[in-house]
Structure formats: C-alpha cells, structure tokens
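Visitor: The sequence and its predicted three-dimensional model are supplied below.
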Amino acid sequence: MSTEDVEGFRLPRSREANERLHALIPGGAHTYAKGDDQYPEDLAPVISHGRGAHVWDVDGNRYVEYGSGLRSVSLGHAHPRVTEAVRRELDRGGNFVRPSLLEAEAAERFLATVPTAEMVKFAKNGSDATTAAVRLARAATGRPRVAICADHPFFSVDDWFIGTTPMSAGVPAATGDLTVTFPYGDLAATEELLTRYEGEVACLVLEPATHTEPPPGYLAGLRALADRHGCVLVFDEMITGFRWSEAGAQGLYGVVPDLSTFGKALGNGFAVSALAGRRGLMERGGLRHSDDRVFLLSTTHGAETHSLAAAMAVQTVYTEEGVTARLHTLGERLAAGVRGAAAGMGVGDHVVVRGRASNLVFATLDERRRPSQEYRTLFLRRLLAGGVLAPSFVVSAALTDADIDRTVDVVAQACAVYRKALDAGDPTPWTGGRPVKPVFRRRA
C-alpha cells in the first residue's frame, strides 16, 4: 500500500552523485533551492543534460521539466538562437581590460526593451543588482533603513535581507534591524510604516506582482507614497521581467519605479542580471556628477561578452516570436489540466495551482487545508516517478501540448494517491522517508 507504482523507481547514480556533491560543496548545490532536501529522500535527480523542455538525469531518466533553472531558462535549454549568438562571440574573446562595444549594444537593446528605464548596468546575479539598488537609494536619500515587502520570499543573499530570515547566522543584529517590512497590497499599513520611520526609509523594495495580481491602484498608490515620503521605489523584476511582459511588470501595469532589477529570464540560463532606472539616480554610480561617489556595481565578469550576447538574443526572440504570450497560453492549458485532474480525483481543495499563467506554483494542503511538507513530498515523489520534474509549474516556451498532456496524466495519478492519503489521515506511508524541507530554516 505504501509504495505501489513507485516501488521500482530508484536513482542510484544520482544518490551517489549527491554524496559526491555534498563532500565538495556546502549544501550539495550552488543554490539552496536546488538542494536535495527540497526533494523526497533519495529521489533528488542529478542532471546530465537538457534540451528544450526536457532534462535527463545521470541515471538515464528523462523528465518534462518545470521551473527550469529556477525560472531562468524560459525559452528552453540550448535554444538555438541563443546558443548561436554565444557561439559567435566564443572566438572573439570574452573579457577585456576596457569596455567592448558589445556593452553599449547590450545596453541599447535592454533599454529599448524596457523603455521605462533610462540607464542600465549589468552584473551576474540578482542579489548583486538588488543590493546595488539599495546602496544607491541609501546614498541618494542619506537614509539608513530599507523597507521590504514581507510577503515576498527572496531579494538578496546580502546581509540587509538575509538578516531578516531564519538563516540569519553570521549577520550582525544591527544590520538586520535596519530592514523593516510592509505587507503587499496594503497602502495604509505602508504609509503607517513610513510615518513611523519618517525621514529614515531610503527605499521600498518589492516584487511588483507574484502569485497574486496587484490590487487595483496599488502600484500607483505605492509610487505616490514613495514620492510623498521622499524614498526610492525599487521593483525586483527578477521573476516578472519578461514573464509578465517583455518590459516586465512595470511595462504591463504602467507604473514606473525609480530603480528595477532584472535577471533569470534575461539570459536563458546564461549568467546576466541588470540594474536599471532613472538617469538621475543611476548617474550617482558613474563619473559625471559632483556628489559623493557610489560604489554601485563593479564586477569583473559583469560585461563578459557571451552572456551579454545571450541576453540580446533572448530579447530578440521574445519580441519577434511572442514568447510572453506563449508562456501565458501554455500556463493556462497546464493550470486548467491540473485543476481538472485534482478535482476529478477529489483533491481539488488540496492540490491548488496559483499564480499568473506564466509563473504557476502549486500548494499541497493537508486534511485541514493547511500547507503540508509531507503531502508535498508525496506529490513530488509521484511526479518524479512519472517523469515530471516540477518543484513548481512554471512553464518554458519549449513545452509542447503533448508535454502538458503527459504532465496532467501524471498529476492525475499522483492525485489518486493523494486522495488515499487524505482518506487515511496520514501521508507518511506514501512519502518514502523524511519530508521535503523549507529553504529558509534555522537548523540544517
């Protein structure tokens, strides 16, 4: 009863590779969200390669993949137009002692795609870009505090954010105390916060949208609040960039932040991020002003030509091939299929799909409709055994209708077992071991 159709599903080579990874790399991965603690026990596949919407693990199993590269590979793995753009640069050198013309071309391309920004600076990861925005806001306002949206899970690996999470070890308490929080969608609470710390808050940092749409007038109201209280409005568009529209959520909703940060989909897996914003602010990190200099972004590899070429190709593909619209179409088909499969198995109130169609996540709820890591473990285990690698249901443009139909079939089989566990009042016999764990927790 406890194992049924997953009895024969084993990943011996992946298990061995995970042990090798843990021996050499803290956490066994370079991103905590990729850790094997996020997967059922002994069922964390180690990837050999990928193409399009499929990946293969070192055990030879093929999966339909969702959330590719933590949402970064939105066109699919090894997209030909992106790889060709990179290939053209390979024999031309990748990094020089002075800027290359490609940097200007990449900046022009980005600012044409995101016309709400006036200047841009590239880096390699989102954390650096968002921390640079915070530093710039503090320099421009002369204020120490940062206000972040409490409902959004991640902004940076740096102390100003990590000090507010359960993984705050190594961060001085005084640093964390300078970061305060406000709730998403609640303008009154945000104004109360800004009034309480009048003249102290340098910036408001938030994702403009996540699994819920912004309430009508919310982003415009936040813009007005920032202006009234003299603080900088920062949109973290790491996820919303390109997935909401080519110009990000700011382009879709028509509200212009002072600064915004992009990454993930920008490079289709290549390492590139961007800080963009108003010229008057961005120039504070440059050479053509008379104020105190801001050490904005100065990264050895920020202008590496291969990634900038990839970013330009990604923007071209999005624009010419209507990728954002395709992501929404695929996501709508997947969401409808999963909801139908869950309802058909009597677990529609327990396996719940949420979010914008281009950025779907799922919740696994217990008998009392509370989030459950045990039920998530059961669900993930069944998906993996069915050839679906899905820490989320975030789609890539490489998915086909057949991929989605297959996914829905596997979800239906998983939901049948989910129903049995609910009826038994205990998912443990179907989890195969310890439950998956949240990323942010105090103890390993």
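Guide: Structure's in. What do you need?

Visitor: use CA for all of it now, contacts and neighbours both
Guide: Noted.

Visitor: contact partners of the helix or strand containing residue 49?
Guide: Assessed by DSSP states H and E, residue 49 sits inside strand 47-51. Strand 47-51 has contacts (CA atoms under 8 Å, 6 or more residues apart in numbering) with 55, 56, 57, 58, 76, 77, 78, 79.

Visitor: let's see it at 7 Å
Guide: 55, 56, 57, 58, 76, 77, 78 (CA atoms under 7 Å, 6 or more residues apart in numbering).

Visitor: now swap in stretch 75-83 and tell me
Guide: Applying CA under 7 Å, 6+ apart, the external contacts of stretch 75-83 come out as 50, 51, 52, 53, 268, 310, 313, 314, 396, 397, 398.

Visitor: any idea which of the contacts of strand 47-51 is closest to residue 373?
Guide: The shortest gap between residue 373 and any of the contacts of strand 47-51 belongs to residue 57, at 24.2 Å (CA to CA).

Visitor: give the contact list for that closest one.
Guide: 45, 46, 47, 48.

Visitor: three-state assignment of the first one?
Guide: Each residue gets one of three states, and residue 45 gets coil by DSSP: H, G, I helix; E, B strand; the rest coil.

Visitor: And the strands in the stretch 151-300 of the chain?
Guide: Under the criterion DSSP state E, counting those that start in this stretch, the stretch 151-300 of the chain contains strands at 179-182, 201-206, 232-236, 259-262, 273-277.

Visitor: Mean neighbour count for those strands - can I get that in CSV?
Guide: As requested, those are exported to CSV (neighbours: other CA atoms under 10 Å):
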stretch, mean neighbour count
strand 179-182, 19
strand 201-206, 26
strand 232-236, 27
strand 259-262, 28
strand 273-277, 27
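
Visitor: another structure for you, compare them:
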Amino acid sequence: MTTARVGVFDRSNALQDELHRLIPGGAHTYARGSDQYPDAMAPVLSRGRGARVWDVDGNEYVEYGMGLRSVTLGHAFAPVDDAVRAAIADGVNFSRPTQLEFDAARDFLDLVPGADMVKFAKNGSDVTTAAVRLARAVTGRLGVAVADQPFFSVDDWFIGTTDMAAGIPAAATNPIRRFRYNDLHSLEEILVDGDTACVFLEAATGQAEPIPGFLEGVRELCTRHEVLLVFDEMITGFRWSEHGAQGVYGVTPDLSTWGKGMGNGYAVAALAGRREFMELGGLNTDRERVFLLSTTQGPERVGLAAFRAVAAVYRASDPVGAMESAGRALADGVNSAARAAGLADHVQVIGRPSCLVFATRNADGVPSQAFRTLFLQELIARGVLGQSFVTSAAHDSEDIELTIDAATAALGPYGDALAARSVEGLLRGRPVAPAIRRHASPRRLKEDSHVTHQRVPH
C-alpha cells in the first residue's frame, strides 16, 4: 500500500497568493480555483506528460479530470503536439480562410454525419450561445428549454439562472425554463406554450444515462412543436465517442455544440448543424441573416491542427475504449476497497467509466463537502490529484494501481471521521465549496489569515 509522499507546497502556496493578487479568483476557470481544494494544498502545476503532472514544488501526481475533461489522449501527446508545431511554422492567423479550415471542416463532418455544416470557435460558451441565437432566428421565438444539468454557457442567458447571477438583467433569463432530464412530461409542459425556440441538453452525463425512449421522445416533441433540438457535446464528444453522444444513442439533433476533447486540451470548439439552419449565418439565404459566429481566433491554425490530429488518432485507434478500461479498473478497485473497509455506503466511485466521479457521504449517508475535502486531502498527500476520477487514454495500470492504493489508504482517516461523525482534527483547514455560489464565503480569502501553510506529514 502506498504511503504519503507529497509533503511540501511552499512554492505553490506562495504563487497561489500572487495569483489571487493578479487574477480574480486566482485562476481563469472557477472549477480550477483554490477553493476547490483543501486549504494550503492546491498545487500550482508546472508541466504534465501522459497521465502525470508535476507542481512547482516538484511533487508528482497521477492526475484526473484531465484539463476539465478536455484531455483525452494524455498530456504532451506527441502526434497532436507535432501537428501543431508543423502548422505554426507557416503562420497561425491570416486575413482569408486557409486549406486547413477546409480540411478540418471536412474531417469534422465526416465524424458527425448528422451535421451538414460546421463553424469553429475557441470556447464552448461562444458556440452554445450561437446555437441559441440561431434557434431564435429560425423560429422567431425567445424561449429556451434547458435540462436540469449543471452548465451550458458563461453568457447571460444561462449563467443568469445560476447562483452567480450578479450583473445580469432579469430580462436575459425570463425566457429560460428548466425541464427534468429523463422526464418527457416536464419538457412537454414547457413546449405547449408555443414560445420555445430550442431544447438544450446533454444527451447523457457521467452520472445519468437516458432511459429507453427518452431521447427519441425529445426528438419527436421538438419536431412536433417545430422547436430546434440542440445537443451539448462538450463532454460527450470524444469521451463517449468521436461521433458524440448522438452517435452512441442514435438520435440526431438539429444543432450540436462541441469543444473540450476535440483538441486534446488545445483551444477549439464547434457549432454544427443542418444546412437549412446554419445557412442563415451564411450567404446562401434570402432570409434576414444571423450574426452566427465571427471570431478572430476561431480559424487560427493551432486549434484546427490539433483537432485534425486528434481525429486521426480516433480513426486509427480506440481512445474511448482505453479510457473506459482504465475507468472500470479504477472503479472496481476503489469500490472493492471501500466494501472491504465497511465504507461502501460512504465512499463510492460512480458514473460512466470514461467520466467517473467519487461520491463522499457523511455518517448519515448525506453528500458532504467536508468529507469530500478530507478524501481529496488524503489523495493529494499520496500523489493523486483530481476533483474526479475522469481518466484519459494515457492512464496505465501503474497509474490505476497507485490511485487504488492511495484511495485505500485514504479510507483510514475517512473511517475515523465517520466514527467521530466529524472531520475535526483530521481535516487541515476548511471544506471546499461549490465553484458556482453567490458569495466568496465560506472560502473568502480574507479568512485565510488563520490558515497556516503546512507541510503534510509523511
């Protein structure tokens, strides 16, 4: 069994303090914030290769989550990086389209046969908001029916429905209505009002598969009510399949949005859809034109070269199979250890094998941020970094074995906390907090004055 081997965070803690001074939140993505990790144990990373990363203190970790699920092939994956180097040698951004744009569009549409046209961008929010704009233009309606799933866009229409709605006018979210995933009746109740432009959902998530007939029923409701169906393939694309969830479940949306895994961490996103709709943003329509997507960086060559290289790897091999194999071994190992320790009701690895998370429950069997933080703390101290157990194709048997050993060792302190019905005396600092929340408290920086940057005992 592994023993604690990560103990020093001095440089990470000092650099994190400076990051907070220069960058709101101390990171450029809320999910990457230090409030998502135990106090004084949020490593600042310096490099990565395969499934391993190293922090500025020299600590080595097996990483999970993999760039918020954007890295499916592994860090510093040579075929992708080599393709990027070759592309940038000839310049990265021009005043006219390039051959690479044509090649990337052809490759993408070969992977997504239900789409006729594609437009590239740099981040997921741009393409999801473009999909909403296009659906409104097509239908002449304002309403958006959104599944009760965590995240779709940083733009007003969606983020205004969350707990971080400061600065967003109510008018932006008035037309947004939520329906329950796997509940056709809750969706139909929205569509009967006749003011819905599109239905927006992830066809599946790591923790929720569509029940038989659900996606087909959504498709039928959208067709009947003349509403556009939009699949968010940010996570499912290249993690469920290179053809997306629509390729797995056999239901074709009118529009789909892509990002994350399509570039193995490089910045590239896409809006794809049926020609009759996408052409409203083009030059082959007599209707009023839609300002669909027009971004300076959308066609730059780095992201498109990365995408083409990723697509080539998926054509030649089976990265999804590798992710799923690693995920199954990890889930089986950790869950077996939890059962052996009598903690199966409190620590559990759940979800699709390529998109795993760990559930952490307190003595009453209730999900607990405090107990989650304790588990994270013990994993980090043993060289495992991640807010989830989301794998990549680079996770090998050694990585999985190390992680199972680390999780098994973490069950000891976890069991002690359950017996005491409290993490007090075991958790060094405050619990983590939801990334999207109304106030900085309970992880407000000012309150960090009482937290001593510590060495974790070996």
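Guide: All right, it came through fine. These numbers were taken from a predicted model, which means no experiment stands behind them.

Visitor: Which residue, neighbours along the chain excluded, lies closest to residue 127 of the first structure?
Guide: If the residues on either side of it in the chain are set aside, residue 127 of the first structure comes closest to residue 156, at 4.1 Å by CA to CA, 6 or more residues apart in numbering.

Visitor: Please say which position in the second structure the one you found maps to.
Guide: Using TM-score structural alignment, the equivalent of residue 156 of the first structure in the second structure is residue 153.

Visitor: Can you give me the distance of its match to residue 405 of the second structure?
Guide: To residue 405 of the second structure, residue 153 of the second structure is 37 Å away according to CA to CA, to the nearest Å.

Visitor: ditto for residue 338 of the second structure
Guide: Residue 338 of the second structure is 12 Å from residue 405 of the second structure, where distance means CA to CA.

Visitor: swap in residue 62 of the second structure?
Guide: Taking CA to CA as the measure, residue 62 of the second structure falls 12 Å from residue 405 of the second structure.

Visitor: repeat for residue 304 of the second structure
Guide: 39 Å.

Visitor: quick revisit: how about the strands of the stretch 151-300 of the first structure in a markdown table, adding distance to residue 289 of the first structure?
Guide: What follows is the strands of the stretch 151-300 of the first structure, written out as a markdown table (distance: least, CA to CA, whole Å):
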| stretch | distance to residue 289 of the first structure |
| --- | --- |
| strand 179-182 | 29 |
| strand 201-206 | 21 |
| strand 232-236 | 19 |
| strand 259-262 | 18 |
| strand 273-277 | 16 |
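
Visitor: Quick check: which of the ones you listed is nearest to residue 371 of the first structure?
Guide: Using CA to CA, the strands of the stretch 151-300 of the first structure put strand 179-182 closest to residue 371 of the first structure, at 23.0 Å.

Visitor: Pick out the residue closest to the middle of the first structure.
Guide: By CA atoms, centre = their mean, the mean C-alpha position of the first structure lies nearest to residue 239, the distance being 4.8 Å.

Visitor: State which helix of the second structure is the longest.
Guide: helix 397-420 (DSSP state H).

Visitor: Tell me which residues of that helix come out buried.
Guide: For helix 397-420 of the second structure, a neighbour-count test (16 or more other CA atoms under 10 Å) marks 399-411, 413-415, 417-418 as buried.

Visitor: Repeat that for stretch 245-255 of the second structure.
Guide: For stretch 245-255 of the second structure, a neighbour-count test (16+ other CA under 10 Å) marks 245, 246, 247, 251, 252, 253, 254, 255 as buried.

Visitor: Out of those, which comes closest to residue 428 of the second structure?
Guide: Closest to residue 428 of the second structure, out of all of those and judged by CA to CA, is residue 245, at 40.7 Å.

Visitor: give the contact list for that closest one.
Guide: 203, 233, 236, 237.

Visitor: can you check residue 391 of the second structure too?
Guide: Residue 391 of the second structure touches 64, 65, 323, 326, 327, 354, 355, counting by CA under 7 Å, 6+ apart.

Visitor: Quickly find the element holding the one in the first structure that sits across from it in the alignment.
Guide: Aligning on TM-score structural alignment places residue 391 of the second structure opposite residue 395 in the first structure. Assigned by DSSP H and E, residue 395 of the first structure falls within no helix or strand.

Visitor: Quick check: the two most widely separated of the contacts of strand 47-51 of the first structure?
Guide: Taking CA to CA, no two of those sit farther apart than 58 and 76, at 19.5 Å.

Visitor: So between those two, which is more surrounded?
Guide: When neighbours are counted by other CA atoms under 10 Å, residue 58 of the first structure and residue 76 differ, and residue 76 comes out ahead with 24 against 18.

Visitor: Distance of whatever residue of the second structure lines up with that one relative to residue 62 of the second structure?
Guide: Using TM-score structural alignment to pair residues, one finds that residue 76 of the first structure aligns to residue 74 in the second structure. Remark: distance between residue 74 of the second structure and residue 62 of the second structure (CA to CA) = 11 Å.
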